[in-house]
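[1] I'd like to go over a predicted model; first the sequence, then the structure.
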Amino acid sequence: MLTVVQLLGMSSEDEMVACFLSGELSSRRFGHDLRSHLAAAGQAEQLLTHPDYSDAGANLARRALLAATRGYGENRDLFENFPARATWTRALLSSDEAAGVRYLDYSYWVELSGGSRRPTDSAARIRAGLRAFDVPNEPLIEAAHALSRGERFPPLILVGETQGNLVCLEGHLRLTAYALVGFPTGIECLIGTAPTMGRWAR
C-alpha cells in the first residue's frame, strides 16, 4: 500500500488549476493551444506563471482556461467523470511511492508501458529502444538528462480515492523522466482525493 512519505500541508483547487496550467504552458504538445486561449481571453502568461490565489477573478480566469482547453468542471475530455470536489494536499513522495503511481488510462501511456501503466516499465522499454505508436522518445530522454543535471521540475498532480492508490493527472512526461533516472526521493506533488475519484482514476 502506497502512503505519502511527507505531507507538506493543505493545497486547494485553485492551486491545482494553476499548477496544471503552468505545466501545460511549458509542454511542447499543449503549450501552443493554451497560449492561443490565453490570447483570446485577453490574458498574459503571468496569469499562469505568477498566480495570486487571493485574487478571485484570476482564479476564475484560470478555471475558465482549464475548462476551455481540457474540459475541467464540464465533465468532458480529460476531466470526464472527474469529481466536482476533491481534497488537495501538497506532499513529497519517496522513490518507492513514486514508482507505485500509475499513468492515466490513455492509449499512448498504456502502450509505452507495455500495458501496465507503470512508469518503471516505460523506462525499461525506452532503454530498450521501444516506442509507443512510433512516437520518438527523445523528449522523455531529454527531460531525464535535465533531471540528471540538477533541474527541478514543477510538482506532479496525482489523484485517487485515497493516497494509497494514485494515478497521474498531470505530469506524465516528468513522471517518466523520474523513472528513467531511478526515482529520486522527495518528489514534489499535489494530491487530490475524493470518494468517487475511482470513476476517473481507474
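    Yes, it's here.

[2] Please make it C-alpha for all contacts and neighbour counts, starting now.
    OK.

[3] Give the other helices and strands that the host helix or strand of Leu38 contacts.
    Using DSSP states H and E, Leu38 sits in helix 31-40. Packing partners of helix 31-40 (3 or more C-alpha pairs under 8 Å, 6 or more residues apart in numbering; DSSP states H and E): helix 13-25, helix 56-70.

[4] would you list the ones you listed in JSON lines and tack on distance to Leu78 and mean neighbour count?
    What follows is the helices and strands packed on helix 31-40, written out as JSON lines (distance: least, C-alpha to C-alpha, whole Å; neighbours: other C-alpha atoms under 10 Å):
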{"stretch": "helix 13-25", "distance to Leu78": "12", "mean neighbour count": "21"}
{"stretch": "helix 56-70", "distance to Leu78": "6", "mean neighbour count": "17"}
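
[5] hold the first one in mind and look at this next one:
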Amino acid sequence: MLAVMQVRGMSSADEMVACFLRGELSSRRFGRNLRSHLAAAGQAERLLTDPDLSDVGANRTRRALLAATRGYGENRDLFENFPPHVTWTWARLSAHEAAGVRYLDYSYWVELSGGSRRPHDAAVRITAGLRACDVPNDPFVDAAHAFLGGERFPPLIHVGESRDDLVCLEGHLRLTAYALAGFPTGIECLIGTAPAMGRWAR
C-alpha cells in the first residue's frame, strides 16, 4: 500500500513568503538579487533566516521583498495568475508523492525532464549526462551528494487545485536533488491549494 500524505498542520501566506525567501537566499541564481533588495530596504538577512511571524511590520517587509523580486501579489513574473486566496498547510510527502510533483511549466524544466516535467525523468537524463539549454548539471549533482552526506534542506513549496496534483513553486533544485538521491521518504513541504490555482499550476 502506498504511503499517504501526512498533513502536519495549518500555515499562512506570511509563513509561505518567509519560507520562499529563506529558500531563495541560498540560491546561486536568485540569492544575490535578493540580498541587493534586502540591503536597499535597510534590512539584515536575519529578517529571512530567523523570521518572526508575529511581527506585522516584518511580514509586510517580506511581502514587499517577494513582490519586488518575484512579483508576488502583483500578478506578474513567477506569480502571474497566482490566486490571492490560498489555503496553506504543512505536510510530509512520501517518496511516491514527491515523485508525482511536477516542475513549473517553464522551458528549462520542460527540457530537463524530457517534456514530462517530472523530477524522476530529469534525474534519469542528468545521470545520462544530458543538459537543458546547455546549462551544466553540477548544482543538482552537488546538492544530491550534500543531501546523501547528511545535509538537510529547507522545505519545498508546492501548489495545486488539490493536494493530489501539485506543481513545485519553490525548490526546483532541491526537488531534483531528492530525485537523484532516489526520493527519500518524509519530505517536508508547504502546500498551497486553491480552486483557481489551475490557472497557475498548469
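    Structure received. None of these values were measured; they are calculated from a predicted model.

[6] Just give the TM-score of the two.
    Here the TM-score for the pair of chains, by TM-score structural alignment, normalised by the length of the first structure, is 0.98; 201 aligned residues with a C-alpha RMSD of 1.0 Å.

[7] Which one, of the helices and strands packed on helix 31-40 of the first structure, ends up nearest to Ser148 of the first structure?
    Relative to Ser148 of the first structure, the nearest member of those by C-alpha to C-alpha is helix 13-25, separated by 19.6 Å.

[8] Average offset of the host helix or strand of Trp90 of the second structure relative to the first structure?
    Here Trp90 of the second structure is covered by strand 87-93, with elements defined by DSSP H and E. Superposing on the first structure and averaging over aligned pairs (mean C-alpha distance after the TM-score superposition for the first structure), strand 87-93 of the second structure comes out at 0.3 Å.

[9] check contacts around the residue nearest the centre of the first structure.
    Compute the mean C-alpha point of the first structure, and by C-alpha atoms, centre = their mean the closest residue is Glu170, 1.5 Å away. Contacts were defined as C-alpha atoms under 8 Å, 6 or more residues apart in numbering; by that measure Glu170 of the first structure touches 20, 23, 156-158.

[10] for Leu130 of the first structure, same thing?
    Neighbours of Leu130 of the first structure in contact, by C-alpha under 8 Å, 6+ apart: Leu112.

[11] how about the residue nearest to the centre of the first structure, what's its match in the second structure?
    Aligned by TM-score structural alignment, Glu170 of the first structure pairs with Glu170 of the second structure.

[12] got the buried residues for stretch 99-112 of the second structure?
    Within stretch 99-112 of the second structure, the residues scored as buried using 16 or more other C-alpha atoms under 10 Å are 99-105, 108-112.

[13] ok, and what's touching that stretch?
    Contacts to stretch 99-112 of the second structure, defined as C-alpha under 8 Å, 6+ apart, come from residues 116-120, 122, 125-126, 130-133, 158, 165-169, 172, 179, 183, 201-202.

[14] Quick one: buried ones out of the residues you listed?
    Buried members of the contacts of stretch 99-112 of the second structure, counted by 16+ other C-alpha under 10 Å: 116-120, 122, 125-126, 130-132, 158, 165-169, 172, 179, 183, 201.

[15] Let's see which of the buried residues of stretch 99-112 of the second structure end up in helices.
    Residues of these located in helices (DSSP state H): 99, 108-112.

[16] would you turn these into CSV with distance to Ala13 of the second structure?
    Shown next, in CSV, are those (distance: C-alpha to C-alpha, whole Å):
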residue, distance to Ala13 of the second structure
Ala99, 25
Tyr108, 27
Trp109, 26
Val110, 28
Glu111, 31
Leu112, 30
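
[17] Between all of those, which two are separated the most?
    Ala99 and Tyr108 (18.6 Å).

[18] picking up where we left off before, which of the contacts of Glu170 of the first structure also appear as contacts in the second structure?
    Retained in the second structure by both residues aligned by TM-score structural alignment, their matches' C-alpha atoms under 8 Å are the following of the contacts of Glu170 of the first structure: 20, 23, 156-158.
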